[in-house]
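**Student:** this one's structure only:
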């Protein structure tokens, strides 16, 4: 072997990034495992995607970057410091009842939770966000509760689980560009009945369950903890359910245009076109906001038949095969807000 070949081989080996496991990374960053998992969830620690179902790993270069920050390790630990209701109320200088009321109406949103000895959900809040809220909204901290706040609490409003779901799904959406994985995240907030109404094709539902991303890290926990997690993942408010159904429908439209869901006879060589992923990223500005406004549907226009089309067959129908469930139906029909139009009426 010549000197040039030896040098080239060593250069290729050195170019491969050195990665370590989550436990090793948490130890080097002097973080507890819960703090480390939350830092990854918040995007404070970058991860390397893994294939074949393996756990994501951390680059040694990322660990060195964090260790070089001024004030390490408090500079990292302080960003993931959380507080429960009692500690949060003390930080804000309010009663626990007032603090809980502020959380229930969505003024402050939980970032994590755990189960206490009675298997009750204990919500956790980022300390930095609590202090920022106190500086931003001093009138809600001191003095009498506003009338709107009292009305919402008397009506039983509690948006803590909803806001936690939204934060979690939004974080996971920011980690993936795959259209089917994004649709799976929207589908994860719907129960099986709601999901079957939006996604009628059983092969598509099975594919969504298979490609749904999970949190990058996090230990499985007890059986009761997993059961609570599954309950908290499901939307339980009509507005939130509608929001997820509409966004799932829009994500599915983009996913189906890039590649179909696998079914018997599926060719595994079928891959996502990179140019379609780039255009898909630009189209996300049309996603429905959390408080959905009235959905307008564009009037149907009959286009002249193109090459290979019969008279009366439109370009819109040609993009969606008639054999696929929901083909040719409008958005309101597909999310369950309008009954399908029948010709024999």
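**Tutor:** All right, it came through fine. Note that the coordinates shown come from a computational prediction; the quantities given were computed from them, not determined experimentally.

**Student:** From here on, just use CA atoms for contacts and neighbour counts.
**Tutor:** Fine.

**Student:** residues of the longest helix anywhere in the chain that come out buried?
**Tutor:** In the chain, taking DSSP state H as the definition, the longest helix is helix 238-258. Across helix 238-258, burial judged by 16 or more other Cα atoms under 10 Å covers 240-252, 254-255, 258.

**Student:** which residues are in contact with stretch 207-217?
**Tutor:** Stretch 207-217 is contacted from outside by 22, 37, 40-41, 55-56, 172, 180-185, 187-188, 261-262, using Cα atoms under 8 Å, 6 or more residues apart in numbering.

**Student:** Filter the residues you listed down to the buried ones.
**Tutor:** Buried members of the contacts of stretch 207-217, counted by 16+ other Cα under 10 Å: 22, 37, 40-41, 56, 172, 180-185, 187-188, 261.

**Student:** Now, the residues you listed that are in helices?
**Tutor:** Short answer: the buried ones among the contacts of stretch 207-217 in helices (DSSP H) are 22, 37, 40-41, 172, 180-185, 187.

**Student:** Could you tell me how far the most centrally placed residue in the chain is located from residue 18?
**Tutor:** Residue closest to the mean C-alpha point of the chain, counted by Cα atoms, centre = their mean, is residue 169 at 1.9 Å. For residue 169, the distance to residue 18 (Cα to Cα, to the nearest Å) stands at 29 Å.

**Student:** and here's the other structure:
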């Protein structure tokens, strides 16, 4: 019956792979659009990954210039194409990137394990169109910037981490998730210094996202990706630790980290009543005339003798009355 049909939450949304197909995007383009906030997602109520509502897909499809506008908003270029887009040399483009004037949005490792940074084409066009940047694009690099470059300044990894952290925080659904996002950019040793409780640290690690996958786990490519993911500059580490401490306080008040609970112990009287008494103890209680249910006496019971080994019992005779004084002593002497 149509009137009694129950609409499930999963019927109102779809998986990212299907959403990417309906929007005409490759999976990498779709993930980048989600990172940039172009596509809104929601957590799966059944405990799976994030999903995209059909209403969100309809909103994007109804936008002016779809799908070209959406595709252009997630188009990325490397150094060579980025320099051509900004009409500068590749060397000048690299200097601008190392100075942090253009910010990478993604990276990957080529077959030589060299880091290849990718930039949004849309942002590069906006940078080149700004008249305030004309001197940086066409003139001589200022002396202070040249000194920084000669000292080895390279802000590309740090700027990427800042951008990636913004994405992780947008996806966080609670304070523990936000704490995990901040911890993901810190070295595990730094996190262990701040969170010394092992149960709390283990709970925090559940919400700590992994770095972007590059190579098999434990491979040189994976280690390089982890190094890019980890903050190195002292000032960057300082503000990450400060933010993490603040969010951890909020997370503890929101939901304390779970701890193992001790197994309940039965009361002592119950254990004593439930425990069966040994056979020897029952025999001893009968031999001593104690009730079967009475507790054992403090004195230990010796070995039991068979009937043939027991000495014959003698009836006790009347106890003689003891004479008193000197007269009694004389009588006993003369007897």
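**Tutor:** Thanks, I have the structure now. As the structure is a computational prediction, the values presented were derived from the model and not from experiment.

**Student:** tm score of chain vs chain?
**Tutor:** For this chain pair, the superposition-based TM-score is 0.71 by TM-score structural alignment, normalised by the length of the second structure; 257 aligned residues with a Cα RMSD of 2.1 Å.

**Student:** rewinding a little: looking at the second structure, name the residue matched to the residue nearest to the centre of the first structure.
**Tutor:** In the second structure, residue 169 of the first structure lines up with residue 165, judged by TM-score structural alignment.

**Student:** Name the helix or strand for its match, please.
**Tutor:** Taking DSSP states H and E as the definition, residue 165 of the second structure sits inside helix 156-171.

**Student:** Validate this expectation: residue 111 of the second structure resides in a helix.
**Tutor:** No - under DSSP: H, G, I helix; E, B strand; the rest coil, residue 111 of the second structure sits outside any helix and is assigned coil.

**Student:** Which position in the first structure pairs with it?
**Tutor:** By TM-score structural alignment, residue 111 of the second structure lines up with residue 117 in the first structure.

**Student:** how far away is that match from residue 317 of the first structure?
**Tutor:** 57 Å.

**Student:** Next, work out how far apart the aligned partner of residue 85 of the second structure in the first structure and residue 82 of the first structure are.
**Tutor:** When the first structure is aligned by TM-score structural alignment, residue 85 of the second structure is paired with residue 91. Here residue 91 of the first structure is placed at a distance of 11 Å from residue 82 of the first structure (Cα to Cα).

**Student:** Compare the two (neighbour count), which wins?
**Tutor:** Comparing residue 91 of the first structure with residue 82 by other Cα atoms under 10 Å, the one with more neighbours is residue 82, at 22 against 14.

**Student:** nearest residue to the more buried one other than its sequence neighbours?
**Tutor:** With Cα to Cα, 6 or more residues apart in numbering as the criterion, residue 82 of the first structure has its nearest non-adjacent residue at 4.5 Å, and that residue is residue 126.

**Student:** Let me see the contact set for the residue mapped onto that neighbour from the second structure.
**Tutor:** Under the alignment defined by TM-score structural alignment, residue 126 of the first structure corresponds to residue 120 in the second structure. By Cα under 8 Å, 6+ apart, the contact list for residue 120 of the second structure reads 73-77, 104-105.

**Student:** Of those residues - the most surrounded one?
**Tutor:** With neighbours defined as other Cα under 10 Å, the most crowded of those is residue 104; it has 25 neighbours.

**Student:** Show me the strands in the stretch 1-150 of the first structure, by range?
**Tutor:** Along the stretch 1-150 of the first structure, counting by DSSP state E, counting those that start in this stretch, strands occupy 19-20, 58-59, 82-83, 112-115, 121-126.

**Student:** Residue 165 of the first structure is nearest to which of those?
**Tutor:** strand 112-115 (9.8 Å; Cα to Cα).

**Student:** Can you give me the buried ones in the closest one?
**Tutor:** 112-113.

**Student:** Which strands and helices lie in contact with that strand?
**Tutor:** In terms of contacts (3 or more Cα pairs under 8 Å, 6 or more residues apart in numbering; DSSP states H and E), strand 112-115 of the first structure is packed against strand 121-126.

**Student:** rerun that using 10 Å as the cut-off
**Tutor:** strand 121-126, helix 160-173, helix 223-233 (3 or more Cα pairs under 10 Å, 6 or more residues apart in numbering; DSSP states H and E).

**Student:** if you skip the residues just before and after it, what's nearest to residue 121 of the second structure?
**Tutor:** Distances taken as Cα to Cα, 6+ apart place residue 76 nearest to residue 121 of the second structure, at 5.5 Å, with adjacent residues excluded.

**Student:** Revised request: answer the last question for residue 49 of the first structure.
**Tutor:** With Cα to Cα, 6+ apart, the residue lying closest to residue 49 of the first structure is residue 56, at 5.2 Å.

**Student:** Which residue in the second structure aligns with the one you found?
**Tutor:** Going residue by residue (TM-score structural alignment), residue 56 of the first structure aligns to residue 50.

**Student:** Next: residue 9 of the first structure.
**Tutor:** Under the alignment (TM-score structural alignment), residue 9 of the first structure maps onto residue 4 of the second structure.

**Student:** And its match, how far from residue 13 of the second structure?
**Tutor:** Computed as Cα to Cα, the residue 4 of the second structure to residue 13 of the second structure distance reads 21 Å.

**Student:** Tell me which of those two has more neighbours.
**Tutor:** Set side by side, residue 4 of the second structure and residue 13 show more neighbours around residue 13, with 21 against 6, by other Cα under 10 Å.

**Student:** so what corresponds to the more buried one in the first structure?
**Tutor:** For residue 13 of the second structure, the aligned position in the first structure is occupied by residue 19, per TM-score structural alignment.

**Student:** wait, doesn't that match sit right on residue 57?
**Tutor:** Yes - using Cα atoms under 10 Å, residue 19 of the first structure makes contact with residue 57 at a distance of 6.0 Å.

**Student:** which neighbours do the two share?
**Tutor:** Listed as contacting both residue 19 of the first structure and residue 57 by Cα atoms under 10 Å, 6 or more residues apart in numbering are 25, 47-48.

**Student:** By neighbours, which of the residues you listed wins?
**Tutor:** Highest neighbour count within these, by other Cα under 10 Å: residue 25, with 21 neighbours.

**Student:** and which of the buried residues of helix 238-258 of the first structure is nearest to residue 281 of the first structure?
**Tutor:** Proximity to residue 281 of the first structure was ranked across those by Cα to Cα; first place goes to residue 254, at 10.1 Å.

**Student:** what does that closest one align to in the second structure?
**Tutor:** Residue pairing (TM-score structural alignment): residue 254 of the first structure is matched to residue 250 of the second structure.

**Student:** Let me see the contact set for that match.
**Tutor:** Taking Cα under 10 Å, 6+ apart, we find residue 250 of the second structure in contact with 174-176, 179, 244, 256.
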